[in-house]
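Q: sequence plus the predicted model coming up.
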Amino acid sequence: MPYRLTVIGTGYLGITHAACMADLGYEVLGLDIDADKVRCLNNGELPIHEPGLEPVLRRGLDSGRLRFTTSYEEAGAFGDVHFVCVGTPQKKGEYAADVSYIDAAIDSLAPHLDRASLVVGKSTVPVGTASRLADRLAALAPAGEQAELAWNPEFLREGFAVQDTLHPDRIVLGVRSERAEKVLREVYEPLGDVPMVVTDFPTAELVKTAANSFLATKISFINAMAEVCEAAHADVQQLSLALSYDDRIGGRYLNPGLGFGGGCLPKDIRAFMARAGELGADQALTFLREVDAINMRRRARMVDLARELAGGSFHGCTVGVLGAAFKPNSDDIRDSPALDVAVTIGRQGGRVTIYDPIALDNVRKAHPQLAYGESALDAVRGAHVVLLLTEWQEFLDLDPEALGEVVATRKIVDGRNALDAEAWRSAGWHYRALGRP
């Protein structure tokens, strides 16, 4: 392999990218300022749950092609291509993205770039960030303009991150020179024949935010239809099914329920709105405010449905909650609709017990005031109302009869429209779901 790679930042994106590039045969050095995380990664211990990632990580470590450090000096000396994968969370009290971590990464790396090198941003950033960082990189690096920037947005789905890295549906390269394009084409050559879009910085930055905004809009559209269906006594599941047969619309991301969450979609659409406002194009994205509002209303409606089944008040009511992660196959609880609902019910007087197959440790740290079960049956034991909030396969496979034996009353709200309503009703359950009669 002609290039040695570094990966700056070891969150979901960074760990996955580093491990997968090592799996493709590259020598890779991952960097994080968290010494404990670096030590764990060098021991093959993942700080996140991502299906299929641990064996890829261990293969890289065992082969000697992958290791992790806290030293920017070492990274600068080691790498020819430096991928920047740090987080850009939402600013506290604002819609805008916090780009301080990516600024700090560039400021820390640049002084150690004394030869021709390519720094590749993969983080999701407000449009215009790359141009600013390219100038800063050239000003701070001893190599000057030989330390070049490119922008290469990621399109990973949590739960499918390894697959999406090794078998991407497209690669977007935002570049300013033929050299940068050539280097990145060569770096990604082992992936095979993947559609590649070569463009400028602002377009590359916009691709990710536009994609996330479209997906969020599609999810909120079907949840808006769920609101109408509830008012009209229609069935949003059947509505969604009928729409899905239209190939102009399709069925993906048309699943009505509790809405989207996690560390990407909510903060990315808010940052997109904020940046559009700064550019004077805020009217173009005013619809995203309603997309966000619809999404948040689903959480409130879930609490209302649970309260209805509880008899109008949560006081003295035991609520069994199945699911805390924002989606199945993840331990991520950032902006999780499931956790938001559980915490809200707890605040309103409900005795909440939560079970999640993977995310329980993260939830315990964040909300020690809640109770936790060691299994689904444990979580719903003695419950007056059961809530399905994350559609783990384990929950979809539950036996309604077995669950009915341990609850106080057979009442369930399906927050993901994932269960077989007739099977649960046949087992004597009062079954409710968002957007359904």
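A: Arrived safely, thanks for sending.
Q: alpha carbons only for contacts and neighbour counts from here, please
A: Noted.
Q: dump the residue contacts of residue 141.
A: By Cα atoms under 8 Å, 6 or more residues apart in numbering, the contact set of residue 141 is 110, 111, 112, 113, 114, 147.
Q: residues near the third one, how many?
A: Other residues lying near residue 112 total 18 when counted by other Cα atoms under 10 Å.
Q: ditto for the one 3 residues further on
A: Here the count is done by other Cα under 10 Å, and residue 115 has 16 residues near it.
Q: ok, now residue 277?
A: 15.
Q: could you find the closest non-adjacent residue to it?
A: residue 283 (7.9 Å; Cα to Cα, 6 or more residues apart in numbering).
Q: and that neighbour, helix, strand or coil?
A: Here residue 283 is recorded as helix under DSSP: H, G, I helix; E, B strand; the rest coil.
Q: against residue 221, how distant is it?
A: With the distance defined as Cα to Cα, to the nearest Å, residue 283 ends up 19 Å from residue 221.
Q: residues contacting residue 343?
A: Counting by Cα under 8 Å, 6+ apart, residue 343 makes contact with residue 370.
Q: a helix runs through it, doesn't it?
A: Yes - remark: residue 343 belongs to a helix, assigned using three-state DSSP.
Q: so where do the strands sit in the stretch 1-150 of the chain?
A: Counting by DSSP state E, counting those that start in this stretch, the stretch 1-150 of the chain has strands at residues 4-8, 27-31, 66-69, 81-84, 117-121, 147-151.
Q: got another, please set it beside the one above:
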Amino acid sequence: MSTMTNMELRITVIGTGYLGATHAACMAELGFEVLGVDVDPAKINSLAAGILPFHEPGLPELLRKHLATGRLRFTTDYAEAAAFGDVHFIGVGTPQRAGQHSADLTYVDAAVTSLAQHLDRDALIVGKSTVPVGTARRLRGMIDDVRAQHGRTGGRIALAWNPEFLREGRAVEDTLTPDRLVVGTGTAATASPDDQVADEALWAREILRRVYATPLATGTPLIETDFETAELVKVAANAFLATKISFINAFSEMTELVGGDIRILADALGHDARIGRQFLNAGVGFGGGCLPKDIRGLQARANEVGAASAMRFLTEIDDINLRRRDRVVHLATHMVEELKGARIAVLGVAFKPESDDVRDSPALDVAARLYNAGADVSVYDPQGNANAARRFPRLHYVDSLAEATAGADLTILATEWSEFKALRPSDLSPRVRKHQLIDARNVLDPTEWAEAGWRFEALGRKAH
């Protein structure tokens, strides 16, 4: 058994984007010395100055707190990271390949290679990035090859996969008090430790129980399994959530045609404990950097391993989701009669509230399509304007709800920020030119708006 288990563990987090920066700060909060690693000097300098390049509630305070305590610092030097760390978390991005559905593993491979060539002491490498099933076993062999090429023979190296389940807007809570911890190793937890692979797996699991001792002590469930199950858990979770969202949106299409109220339907379904109410919110659909990418990546991997038929339903999930954007654009076109020159206020461009993430955002897509059709579109999001402007600079971004809705022929509530959920007709009536609103997130009371003289449309509900 390695002497690592008898010393204070030191942690590196490789990749300091959303996942990595959150994990690094939270590991420091759990009491560890942490070194964040990234190849981007500008990002490292910004984080070292206590400045986050994204919005996440509670994280700036945690970052600055542990920069001050000295538990957290940052570097671009992999040699320094290898010498410093006992446990190395890999948290780099796995974007969708351009023009394909499969995941791009360039950053994962580069991170592991860059670290492994310097490792000459006991170390546990822990993958947190979302990867196609089969990646961990491939990386395990690659680690040995890289070390051999660079003459690194000291110490024992183990690999584990520990998927993240962060919700944007609640990432700090989800890291410090997770609802479950999943650890995948080269053999299942029930394997007999009678060979090198099983012994390595046992060692990795013991190290990670130490890393996560605090949440485990409060009752967080720990699932110890093999590489493949751990890799599949994250994409399976996201595929299921996407399925629930598209399921209720499919029924939203039905209620729009035959009548009914999708919110009441969802409430009724949600009382069934087997189904639950969460994620049964009909609207303009899901987006962000995880659900769309992960369900497409899962389809691509399923095709590669001969399971295309089993995952075929995901194609329809994706199609239903995209059709909800079409529906909002259709409603807007119908309500203003002529898009060219119409003044449209879009409230929200982040894919969800409490985030500035606009990747694959339904709200931004709708705004851009209306602009491309000739509308004069004003956009206001409490956090997402800057990121949206980088992706689609031609929209008119403003700094307040009042500016966005001034003189509007149509208002579209596209992201359910609390500021927008609290809107009342009297808040907008004096500002807009026409009293017309599309509630693309189903968060407002249609009766209240109709009684105030507004033409009100919501997805899956009777027009008012």
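A: Received, thanks. Here the structure is a predicted model, which is why all the values come from computation and not from measurement.
Q: hmm, back to that, which of the contacts of residue 141 of the first structure count as buried?
A: 110, 111, 112, 113, 147 (16 or more other Cα atoms under 10 Å).
Q: show me what the second one aligns to in the second structure.
A: Residue correspondence to the second structure (TM-score structural alignment): residue 111 of the first structure is matched to residue 117.
Q: nearest residue to its match in space, please, no chain neighbours.
A: residue 147 (5.2 Å).
Q: next one: residue 103 of the second structure
A: Using Cα to Cα, 6+ apart, the closest residue to residue 103 of the second structure is residue 96 (4.6 Å).
Q: counterpart of the one you found over in the first structure?
A: Using TM-score structural alignment, residue 96 of the second structure lines up with residue 90 in the first structure.
Q: run a quick neighbour tally on its match.
A: Using other Cα under 10 Å, residue 90 of the first structure has 19 neighbouring residues.
Q: quick one: contacts for it?
A: Contacts for residue 90 of the first structure (Cα under 8 Å, 6+ apart) come out as 96, 97, 98, 267, 268, 270, 271.
Q: now those in JSON lines, please, with extra columns for distance to residue 168 of the first structure and neighbour count.
A: Below are those laid out as JSON lines (distance: Cα to Cα, whole Å; neighbours: other Cα atoms under 10 Å):
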{"residue": "96", "distance to residue 168 of the first structure": "28", "neighbour count": "22"}
{"residue": "97", "distance to residue 168 of the first structure": "26", "neighbour count": "23"}
{"residue": "98", "distance to residue 168 of the first structure": "27", "neighbour count": "18"}
{"residue": "267", "distance to residue 168 of the first structure": "23", "neighbour count": "21"}
{"residue": "268", "distance to residue 168 of the first structure": "21", "neighbour count": "26"}
{"residue": "270", "distance to residue 168 of the first structure": "26", "neighbour count": "22"}
{"residue": "271", "distance to residue 168 of the first structure": "25", "neighbour count": "26"}
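Q: coming back round to it: looking at residue 283 and residue 221 of the first structure, which has the bigger crowd around it?
A: Between residue 283 of the first structure and residue 221, counting by other Cα under 10 Å, residue 221 is the more crowded of the two (20 against 10).
Q: distance of that one relative to residue 255 of the first structure?
A: 10 Å.
Q: how much space separates the aligned residue in the second structure for residue 54 of the first structure from residue 146 of the second structure?
A: Aligned against the second structure by TM-score structural alignment, residue 54 of the first structure finds its counterpart in residue 60. In this structure, residue 60 of the second structure and residue 146 of the second structure are 36 Å apart, going by Cα to Cα.
Q: same question, residue 272 of the second structure
A: From residue 272 of the second structure to residue 146 of the second structure the distance is 52 Å (Cα to Cα).
Q: higher neighbour count, these two?
A: Neighbour count, other Cα under 10 Å: between residue 272 of the second structure and residue 146, residue 146 has more, with 19 against 10.
Q: residues contacting that one?
A: 113, 116, 117.
Q: when you align them, which residue in the first structure goes with it?
A: Correspondence of residue 146 of the second structure to the first structure, assessed by TM-score structural alignment: residue 140.
Q: quickly note the distance from that match to residue 362 of the first structure.
A: Look at residue 140 of the first structure and residue 362 of the first structure: by Cα to Cα, they are 39 Å apart.
Q: now do residue 22 of the first structure
A: 29 Å.
Q: who's more crowded, those two?
A: residue 22 (25 against 15).
Q: translate the more buried one into the numbering of the second structure.
A: Per TM-score structural alignment, residue 22 of the first structure is aligned with residue 28.
Q: surely its match is in contact with residue 64?
A: No - in this structure residue 28 of the second structure lies outside contact range of residue 64 using Cα atoms under 8 Å: 11.0 Å.
Q: buried set for the longest helix that the first structure contains?
A: Ranked by residue count, the top helix of the first structure under DSSP state H comes out as helix 201-232. Buried positions in helix 201-232 of the first structure, judged by neighbour count with 16+ other Cα under 10 Å: 201-209, 212-227, 229-230.
Q: so it corresponds to what in the second structure?
A: Under the criterion TM-score structural alignment, helix 201-232 of the first structure matches residues 227-258.
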